[in-house]
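K.L.:
Just a sequence and a predicted model for now, questions to come.
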Amino acid sequence: MLVHVYGAYGLELNMAFSPDKRLLLERGWALAYCHVRYWTTIPRVNALTRKDWNRMLNYGDLLMFFRLKKAERPPPSLLLWSCPPIVYCTTSPSSHLGSVHMRLHHLCVHAGSFDHKSWSSPVGRLLNQQPQLVRAVTVQAPFLDVLGTMQDPSLPLTVEERGEWGDPLSSPQHRDNIATYCPCCNITPQRYPSMLITAYREDCRVPVSGVEKYVARLRAAVDTHSSVSMPKPEPDTHIILDLQPGGDHFGPEDFELSLCETARQIAFLHVELGLDQTAGHEEHQG
């Protein structure tokens, strides 16, 4: 199941058609849309009040969805249900989508909806607090070092974004609040899911230095956990940084390059989940 989630800047979740979604449908995936709080079906003033202090709400909504999805029977409000249960979560621009291909207790999260890039903070927090829920993750241009970015006024958008995130330099309360949900600040030695992280060298919205900082900390935590934990029959954790040229936060403008990027993400998920990438296509062609 491909689960789409959004929850930032008071923008609505993009539910538009895209070719990659059609491809997944043809190969047996189901699509679902999880409208976490901070969505503008409610008056915009409500979205504004959720800035900074209430970002925990969208993480709680995302976590609740995964817990309901794993229940033996879906609640009446859960319209889409995969059988056998397979889920995949995705986040879109400045938001949190996740695509999860789930077998029993294994989920696969994609932060970024292939054609859109991601904010990724709720997904990053989910991985820090409930990594056992997720099997594999792909993220595109993710905003994972929230605290480090907001403490560096030399970056292009830091001052402008203080109205959205708060100012940790002038307010200890803002700093403590950001530190509670910032993915980079809360990495601990434990078993994390495999991740494919795509970033762009000259991205002015999400500095690549923050992505590299997150990857370095995550790899160190994975290595520490592996060195002290008892051997278990678990798949290896692969943390892959796909660093691409260019400075567009929204990915390559060239169609073929964009297509290749999407193909890498889908292939990564299939490999990590041990799925046959050709079976569904051959059946469809037949």
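P.N.:
On my side now, so go ahead.
K.L.:
Only C-alpha atoms from now on, for both contacts and neighbour counts.
P.N.:
Will do.
K.L.:
got a list of what residue 51 touches?
P.N.:
164-165 (CA atoms under 8 Å, 6 or more residues apart in numbering).
K.L.:
and if we set it to 10 Å?
P.N.:
8-10, 38, 163-166 (CA atoms under 10 Å, 6 or more residues apart in numbering).
K.L.:
could you list every residue that touches residue 12?
P.N.:
Each residue near residue 12 by CA under 10 Å, 6+ apart is listed here: 5-6, 35, 38-41, 95.
K.L.:
that's a strand at residue 241, yeah?
P.N.:
Yes - residue state for residue 241 (DSSP: H, G, I helix; E, B strand; the rest coil) corresponds to a strand.
K.L.:
in stretch 191-205, what's buried?
P.N.:
191-201, 203, 205 (16 or more other CA atoms under 10 Å).
K.L.:
quick check, nearest of the contacts of residue 12 to residue 261?
P.N.:
residue 95 (19.5 Å; CA to CA).
K.L.:
can you give me the helices in the chain?
P.N.:
Using DSSP state H, the helices of the chain run over residues 19-26, 44-49, 56-69, 121-129, 146-150, 162-165, 172-181, 208-228, 255-273, 279-285.
K.L.:
buried ones in the fifth one?
P.N.:
The one in question is helix 146-150. In terms of neighbour count (16+ other CA under 10 Å), helix 146-150 has its buried residues at 146-150.
K.L.:
ok, now the shortest one?
P.N.:
Of the residues in helix 162-165, those buried under the neighbour-count criterion (16+ other CA under 10 Å) are 162, 165.
K.L.:
any idea which residue sits dead centre in this structure?
P.N.:
Centroid-nearest residue in the chain, with CA atoms, centre = their mean: residue 111, separated by 2.5 Å.
K.L.:
Structure two is appended below for comparative analysis:
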Amino acid sequence: MKGTCLLIITTLTLHSMTQAQNVQPPRAAIKPKELTIHGDTRVDNYYYLNERENPDVINYLKAENAYLDQVLAPVKGLQDRLFDEMKGRIKQQDESVPYKEGDYYYYTRYVTGGEYPIYCRKKGALTGTEEVMFDGNALARGHNYYQLGGYEVSDNDELAVFCEDTVSRRLYTLRIKNLKTGQIYPEIIPNTEAGSFAWAADNKTLFYIKKDPQTLLGYQVFRHVLGTSPEQDVLVYEEPDNQFYMGLGRSKSKKYITIGVDHNGVATEYRLLDASKPTGAFTVFLPREKGHEYDIVHYKDKFYVRTNWKAENFRLMEVPEGKTADRNAWKEVIPHRADVYLSDLDVFANHLVLGERKAGLTNIRIISQKGTGDPARADFYLPFQDPAYVAGIGYNPDFNTNVVRYTYASLTTPSSTYDYNMDTQTATLMKRQEVLGGFDPANYTSERIFVTARDGAKVPVSIVYRKGTKKDGSAPLLQYSYGSYGINMEPSFSSTRLSLLDRGFIYAMAHIRGGQEMGRRWYEDGKMLKKKNTFNDFVDVSQHLINQKYTSPDKLFAMGGSAGGLLMGAVINQAPQLYRGVVAAVPFVDVVTTMLDETIPLTTGEFEEWGNPKQKVYYDYMKSYSPYDNVTKKAYPNLLVTTGLHDSQVQYWEPAKWVAKLRTLKTDTNQLLLHTNMEAGHGGASGRFQALKEIALEYAFMLNLVGVQQ
């Protein structure tokens, strides 16, 4: 009987696979539209897919979802097992390490079965009575998507401003809650920037950023007084240049409210207001200047300034209050170093803590501000051992302490939180991410190698795999990268990744140009008219991994999201023969059309990353690599593309158009699948467990292609 049952199951599985193979994919209607600039005309057959309210467009996206479900039906069981497995590694009832701010200890916790965090605090001591400030599960009730975009407590600890998004468009609605009574005040302020708000010292005046609902750019700062109508709010600053991003906050010293604007790595400007004088005027710290970026931290009667003024990798300077706009008054504290990138800064009463990058790895440096006779205690680095790891300065709101909180993780070490005594040089492990399901770090090993790219650049690659995995070309390998905006891909731990490693996969993170892992020049050499270095680096790493027998072309997979999705599109146009399959998540693939349309959210702020195609030199360069514009009649790898209908960063129609064009032109019979989350945006599902379903889908897609069904 057992044999008969197995035969029936096998027969049914084969029948399902045959049915899935015979399913015909949907075809988007062809409606040519000519797009002309610089005397060059592009014909876009699928331009109309940007009509979000068009029922035919929605039906097409739904048809693609149905097609994906049919094709992957044979591995639905594997997808469910992966989800259960990944969920089973998560400690459902969990709690963060509390931090002290003012008279309270703040922390978040999760309850069993809860999708969202609960934000809590205790007064005076951790043994005190718990106050629940925000219950994410209760707030999310009735919504398919929910995101608490941050909160800020007033100086008297009685009020909290918070913001929430229930659409995933990153247009947040601002609310105010009385933490003593639990009352949520009637003020409702829509279209605000997440986390960009600040209380004045009077506990009744609040500053916040308004966003343009079309471009999604924060461009106005308003002052609101508790108890008054938002219609009476006073505009205190408006940014006239739509290429700048804006942020708002309160200094660690609590003395200043700060408005910061940044032109995507090209220029910075800060404005300051004494928090005790909320109706006063903001003053400019130092006027913006093309090419000058800076960050500021207030310390007693002066400011520390992290600046790239005559320092590509940044240096640290200081300037007295009242003289900030006079650069002659700036004094150097730490000089520029060609091999060290100064990335971060925090101040304490008696210590200065710096984040630095050298040879692609993060370091934390501690400097005594009170002096010491022992050089080893006056200026030193925290010791880290793993070949590939990430360390960072944590959230440290307490100024008068000799303890700094930092975080550490590696490819084999779960995320860990430490409190470090800067006087005694001793570290205390406060919490390490608990991974259930029998995880043992001794079962895994990591490596860090450098790959020589075609132009001689040395590209670092972080690699992890389960011990015993053979490096003879037989192992499947997932290569991941991003490579844009100077954003670093850190070799951190992932409990979900274990589901691949335990099934024989090797995981490789390529730290390609366009990120900032190797310093500021690494970023500059991967943007604008040097963007192709990003794609070349990725392909060259792939070829190296194949040559060194980590994997082979029939088992090599690539993954990237957003700008990393652009990377995926460019890579499979350049070297499709290297990859068995590719996962492109929310991919930015229609570069030219998007960058020509300034009504699309965030376009204008991206000109310093990609260039402005209204200038012919940038248009020609973009067109030469834009994935959508370079799809041709040839064989492509198996491809899974994901997007969200309400995506605020990369509009859903970019991947939809890309898939439609690929369906028409590709000459292979490989899988081409599009999944649109009809209820989410750029970040996907909002719940901690719901998000795992999307990862399970991606993993099942890859595992199925290498014959792994369990």
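P.N.:
Right, received. Where do you want to start? All values reported here derive from a predicted model rather than from experimental measurement.
K.L.:
Work out the TM-score between the chains.
P.N.:
Remark: TM-score between the superposed chains equals 0.76 [TM-score structural alignment, normalised by the length of structure 1]; 234 aligned residues with a CA RMSD of 1.9 Å.
K.L.:
Residue 227 of structure 1: which of the buried residues of stretch 191-205 of structure 1 is nearest?
P.N.:
Once CA to CA is applied, the member of the buried residues of stretch 191-205 of structure 1 that ends up nearest residue 227 of structure 1 is residue 191, at 11.2 Å.
K.L.:
And that closest one? What does it align with in structure 2?
P.N.:
Structural correspondence for residue 191 of structure 1 with respect to structure 2 (TM-score structural alignment): residue 635.
K.L.:
mind checking how far that match is from residue 684 of structure 2?
P.N.:
Applying CA to CA, to the nearest Å, the value for residue 635 of structure 2 to residue 684 of structure 2 is 29 Å.
K.L.:
go on, residue 303 of structure 2?
P.N.:
Counting by CA to CA - residue 303 of structure 2 and residue 684 of structure 2 are separated by 39 Å.
K.L.:
cool, residue 57 of structure 2 as well?
P.N.:
Distance, residue 57 of structure 2 to residue 684 of structure 2, using CA to CA: 20 Å.
K.L.:
out of the two, which sits in the busier spot?
P.N.:
A count of neighbours by other CA atoms under 10 Å puts residue 684 above the other of residue 57 of structure 2 and residue 684, at 24 against 19.
K.L.:
In structure 1, what residue corresponds to that one?
P.N.:
Looks like residue 684 of structure 2 aligns to residue 251 there (TM-score structural alignment).
K.L.:
these two touch, right, residue 197 of structure 1 and residue 137?
P.N.:
Yes - using CA atoms under 10 Å, residue 197 of structure 1 is in contact with residue 137, at 8.2 Å.
K.L.:
picking up where we left off before, what's the counterpart of the residue nearest to the centre of structure 1 in structure 2?
P.N.:
Under TM-score structural alignment, residue 111 of structure 1 pairs with residue 560 in structure 2.
K.L.:
want to throw the buried residues of helix 146-150 of structure 1 into TSV with distance to residue 50 of structure 1?
P.N.:
Formatted as TSV, the buried residues of helix 146-150 of structure 1 follow (distance: CA to CA, whole Å):
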residue	distance to residue 50 of structure 1
146	17
147	18
148	21
149	20
150	18
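K.L.:
would you list the helices of structure 1 in JSON lines and tack on distance to residue 90 of structure 1?
P.N.:
Below are those laid out as JSON lines (distance: least, CA to CA, whole Å):
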{"stretch": "helix 19-26", "distance to residue 90 of structure 1": "11"}
{"stretch": "helix 44-49", "distance to residue 90 of structure 1": "21"}
{"stretch": "helix 56-69", "distance to residue 90 of structure 1": "11"}
{"stretch": "helix 121-129", "distance to residue 90 of structure 1": "9"}
{"stretch": "helix 146-150", "distance to residue 90 of structure 1": "19"}
{"stretch": "helix 162-165", "distance to residue 90 of structure 1": "22"}
{"stretch": "helix 172-181", "distance to residue 90 of structure 1": "19"}
{"stretch": "helix 208-228", "distance to residue 90 of structure 1": "18"}
{"stretch": "helix 255-273", "distance to residue 90 of structure 1": "11"}
{"stretch": "helix 279-285", "distance to residue 90 of structure 1": "21"}
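K.L.:
Go through these and pick out the most buried.
P.N.:
Greatest average neighbour count among these goes to helix 121-129 (a mean of 25), per mean count of other CA atoms under 10 Å.
K.L.:
and for it, what span of structure 2 is it aligned with?
P.N.:
Under the criterion TM-score structural alignment, helix 121-129 of structure 1 matches residues 566-574.
K.L.:
for stretch 144-160 of structure 1, same thing?
P.N.:
Under TM-score structural alignment, the match for stretch 144-160 of structure 1 is residues 589-605.
K.L.:
longest single helix anywhere in structure 2?
P.N.:
The longest helix of structure 2 (DSSP H) is helix 2-22.
K.L.:
Isn't the match of residue 191 of structure 1 up against residue 672?
P.N.:
No - counting by CA under 10 Å, residue 635 of structure 2 does not reach residue 672; the two are 11.5 Å apart.
K.L.:
Give the residues shared as contacts by these two.
P.N.:
662, 666.
K.L.:
What sits closest to residue 186 of structure 1 if chain neighbours are left out?
P.N.:
The shortest distance from residue 186 of structure 1 to any non-neighbouring residue, by CA to CA, 6 or more residues apart in numbering, is to residue 128 (6.5 Å).
K.L.:
Tell me the spacing between that neighbour and residue 22 of structure 1.
P.N.:
Counting by CA to CA, the separation of residue 128 of structure 1 from residue 22 of structure 1 is 31 Å.
K.L.:
now residue 62 of structure 1
P.N.:
Plainly put, residue 62 of structure 1 is 24 Å away from residue 22 of structure 1 if you go by CA to CA.
K.L.:
ok, now residue 30 of structure 1?
P.N.:
For residue 30 of structure 1, the distance to residue 22 of structure 1 equals 10 Å [CA to CA].
K.L.:
How about the contacts made by the equivalent of residue 53 of structure 1 over in structure 2?
P.N.:
Here residue 53 of structure 1 is matched to residue 529 in structure 2, going by TM-score structural alignment. Listed by CA under 10 Å, 6+ apart, the contact set of residue 529 of structure 2 reads 609-611, 617-618, 621-622.
K.L.:
Format these as CSV; extra columns: distance to residue 138 of structure 2.
P.N.:
Listed next are the contacts of residue 529 of structure 2 as CSV, based on distance: CA to CA, whole Å:
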residue, distance to residue 138 of structure 2
609, 40
610, 42
611, 44
617, 52
618, 49
621, 49
622, 46
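K.L.:
tell me the two of those that are most distant?
P.N.:
Taking CA to CA as the measure, these span a maximum distance of 14.3 Å, between 609 and 617.
K.L.:
which bit of structure 1 covers the helix or strand hosting residue 62 of structure 2?
P.N.:
Element membership for residue 62 of structure 2 (DSSP states H and E) is helix 55-71. Counting by TM-score structural alignment, helix 55-71 of structure 2 pairs with no residue of structure 1.
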